[in-house]
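Chemist: can you look at this prediction? I've put the sequence above it.
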Amino acid sequence: MAVACALTAAAVLLPLAQAAPGNGHVPQVREPARMAVAPLAPGDTCQDPEASLRPSGLDGSTIQRIRAAGHLVAGVDQNSFKWGYRNPAGELDGFDIALVKAIAKDILGDPNKVIYRAIPTSQRIPALKDGTVDIVVRTMTINCKRLEDVAFSTAYFEAGQQVLAPKASKITGYDASLKGQRICTAAGSTAEAALATQSYGSVPVSVPNQLDCLVRLQLGEVDGIITDNALAAGQAAQDPSVQLVGSPFTKEFYGVAMNKDAGDLVRRVNKVLEDYRAGGDNSPWMTAYRTHLQPVLPGVSGPPAPKYRD
């Protein structure tokens, strides 16, 4: 995991368990505010996990705590090309990073008042539950299982699970062609859960981060990868010897994840997303898509429509 380093005067990247040296405003672990997200109604079987709390610009205890600290603490990736990664200048960049900056600007008035914490896939939920981060913006799929532990914003991107394999491979998709093949997934990912449910006789290989799968594929240590097609498209752009095969076999939606007790922050992030989507082809969402994703993931016409449950 990366050593702490300054990105700008106000935005830094820190390892998961390390606080900013000498910075009294950013404690190592911050106690989540006690404002609970409305629970699902009795008997609700979570049939629509993308439904979130309605947006609000009002300040609650979580927002007040973030302002008092002077920074938004965001859990992100730094190894997902075009989502959260180091650009040639060594700065964090990508579609998810642009969204973090929009949230920080709304709450703090400055898009650079962010402490970035690089977290592996499997640590996204623990980092929220123990208060290490305020939000996770890391291509995180909204689903019912995760809603037991964290809260989500409305969806900000639609993706699907798909297989990434070498162009010379005989793997044809998420099907019987996986039999006997070593298939890599990130620990704690929806891809790992899918492979555990239906492996097609493959040999599952779990790694901490999605980029580790691409490295293992390049080294010949695995035969294929299952991941979100939105992430895989970036990996294929990095390595022209691999390609997406078959069709997506799930429909998944990315959301901003937060502590379950941070209902005011959930509503505030949903307000930011309402503004982020607004404006059609000239919206901040479409601008970020064209800047970061369109070259590797063309054909996306816009963000998913928000759903609310209250």
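Modeler: Happy to help now that I have it.
Chemist: contacts, neighbours, all on C-alpha from now
Modeler: Fine.
Chemist: wait, Pro55 touches Leu265, no?
Modeler: No - in this structure, Pro55 is not within contact of Leu265 by C-alpha atoms under 8 Å, at 9.5 Å.
Chemist: looking at those two, which is more packed in?
Modeler: Comparing Pro55 with Leu265 by neighbour count (other C-alpha atoms under 10 Å), the higher total belongs to Leu265, at 32 against 20.
Chemist: structure two is appended below for comparative analysis:
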Amino acid sequence: MRARMADLGSALAPVAAGMGVMAAAAAVLVPVLSSGPAVPHDPPLPSPPRAASAAPAAAGCTEANAAESLRPSSADGDAVKRIKKAGRLVVGVDQNSYRWGYRDPDNPRNLIGFDIDLAKAIAKDILGPDPDIVYRAIPTNQRIDAVKQRKVDMVVRTMTINCERKEDVAFSTAYFKAGQQVLAPKRSSIDAFDDSLRGKKICTAKGSTGEQELDGESHGATVMTVPNQLDCLVRLQLGEADAVVTDSALAAGQAAQDPAVELKGEPFSTDLYGVAMNKEDEDLVRRVNKVLEDYRAGGADSPWTTAYDKWLKADLPGVSGPPAPQYSD
């Protein structure tokens, strides 16, 4: 498995609890996505011809059907052929989300985590054994632009599927279910996503589902936004924020890094993570959905369960399995 990291700057990965998380996390404030090509010294990814049948638009999208995607297929269409011709898969990822996509403390040049394992499975299916993967570290608020501008072939980065985003990008079927939750110091008077937030400073990532939820109801809190969710943990540790609103899965990872904070209350939304792709790449959406079918298959012996047990179970126990896929055609 060959993997390269482009535009990762000098940021460091989060580290496990008790290993100086604030010092390590502070380094991630360095911007990590430039406007340059996907790989240094390589030409920009070419824009393929418009597909004859594009992925469904968000027209008619509702909360009930937002997670619907195209039925799986292993056929090679224009997008898959383009990736094979390039000989590499360019994937937008996170390098700062503990257990999901972060730098290996034992080898900081490597990215590891649940999302990274999924990206590897997709690359192997398309490119065969030992695929060449280029990882691009992308801030939360640049995920959609990276897909639309073809800086990446896809984004695998704890990205919640919703109707607003489906106006701009296509999603695979859901591969994980989480929900928005509050993270705050254990000593805090904040109880949950309720009026205990009144008068507090709440941090969330720009362009995140957390920001959308807080736009709808802030419970009297002042909201600050940052490029990445881990930046919020830094703000919390520095006393610049009183709490964080983020996905429960990400919050659990941050709580595992810092024993002084904990999740407050229960998740107050349902968030389904999907792989984001360009809306013109219908065949790639179907191919990723085929990979996800295989990834889920086998129950307790499935690759999905293996990845969950390895990366998430210790900090996010009780997840019985992946969400069932929903198809639109």
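Modeler: Perfect, thanks for sending it. No experiment lies behind these values; they were computed from the predicted model shown.
Chemist: related to what we said a few turns ago, between Pro55 and Leu265 of the first structure, what contacts are shared?
Modeler: Shared contacts of Pro55 of the first structure and Leu265, defined by C-alpha atoms under 8 Å, 6 or more residues apart in numbering, are absent.
Chemist: so what does Ile183 of the first structure match up with in the second structure?
Modeler: Aligning on TM-score structural alignment places Ile183 of the first structure opposite Ile202 in the second structure.
Chemist: doesn't its match lie inside a strand?
Modeler: Yes - assessed with DSSP: H, G, I helix; E, B strand; the rest coil, Ile202 of the second structure lies in a strand.
Chemist: that one: neighbouring residues, count only.
Modeler: Ile202 of the second structure: 27 surrounding residues under other C-alpha under 10 Å.
Chemist: same thing with the one 10 residues further on?
Modeler: The local packing of Gln212 of the second structure (other C-alpha under 10 Å) involves 13 other residues.
Chemist: counterpart of it in the first structure?
Modeler: Counting by TM-score structural alignment, Gln212 of the second structure corresponds to Ala193 in the first structure.
Chemist: part of a strand, is that match?
Modeler: No - assigned with three-state DSSP, Ala193 of the first structure falls outside any strand and is helix.
Chemist: so how far is Met224 of the second structure from the aligned residue in the second structure for Ala168 of the first structure?
Modeler: In the second structure, the residue paired with Ala168 of the first structure is Arg187, using TM-score structural alignment. Arg187 of the second structure sits 21 Å away from Met224 of the second structure, going by C-alpha to C-alpha, to the nearest Å.
Chemist: distance of the residue lying closest to Pro325 of the second structure once chain neighbours are set aside relative to Pro227 of the second structure?
Modeler: Of all residues not flanking Pro325 of the second structure in the chain, Thr173 sits nearest, at 5.4 Å (C-alpha to C-alpha, 6 or more residues apart in numbering). Here Thr173 of the second structure is placed at a distance of 26 Å from Pro227 of the second structure (C-alpha to C-alpha).
Chemist: look at these two and report which has more neighbours.
Modeler: Thr173 (31 against 22).
Chemist: tell me the secondary structure at that one.
Modeler: Judged by three-state DSSP, the three-state class of Thr173 of the second structure is coil.
Chemist: map it across to the first structure for me.
Modeler: So, by TM-score structural alignment, Thr173 of the second structure is matched to Thr154.
Chemist: surely its match touches Pro55?
Modeler: No - using C-alpha under 8 Å, Thr154 of the first structure is not in contact with Pro55; the gap is 9.4 Å.
Chemist: who has more neighbours, Arg187 and Met224 of the second structure?
Modeler: Met224 (17 against 9).
Chemist: sorry, back to before: contact partners for the match of Thr173 of the second structure?
Modeler: Shown in contact with Thr154 of the first structure (C-alpha under 8 Å, 6+ apart): Glu50, Ala51, Ser52, Leu53, Gly255, Val256, Asn270, Leu273, Pro306, Lys307, Tyr308.
Chemist: which residues touch the equivalent of Asp271 of the second structure over in the first structure?
Modeler: Asp271 of the second structure maps onto Glu252 of the first structure when the alignment is built from TM-score structural alignment. Counting by C-alpha under 8 Å, 6+ apart, Glu252 of the first structure touches Thr141, Ile142, Glu158, Ala159, Gly160, Gln161.
Chemist: could you do Pro306 of the first structure as well?
Modeler: Pro306 of the first structure neighbours (C-alpha under 8 Å, 6+ apart): Glu50, Ala51, Thr154, Ala155.
Chemist: tell me how far it lies from Phe81 of the first structure.
Modeler: Using C-alpha to C-alpha, one gets 26 Å for the distance from Pro306 of the first structure to Phe81 of the first structure.
Chemist: likewise Pro88 of the first structure?
Modeler: Counting by C-alpha to C-alpha, the gap from Pro88 of the first structure to Phe81 of the first structure is 12 Å.
Chemist: repeat for Gln210 of the first structure
Modeler: Between Gln210 of the first structure and Phe81 of the first structure the computed distance is 11 Å (C-alpha to C-alpha).
Chemist: swap in His71 of the first structure?
Modeler: 25 Å.
Chemist: next: Leu178 of the first structure.
Modeler: For Leu178 of the first structure, the distance to Phe81 of the first structure (C-alpha to C-alpha) stands at 26 Å.
Chemist: quick one: which of these two has more around it?
Modeler: Counted by other C-alpha under 10 Å, Leu178 of the first structure and Phe81 do not tie: Phe81 has more neighbours, with 25 against 21.
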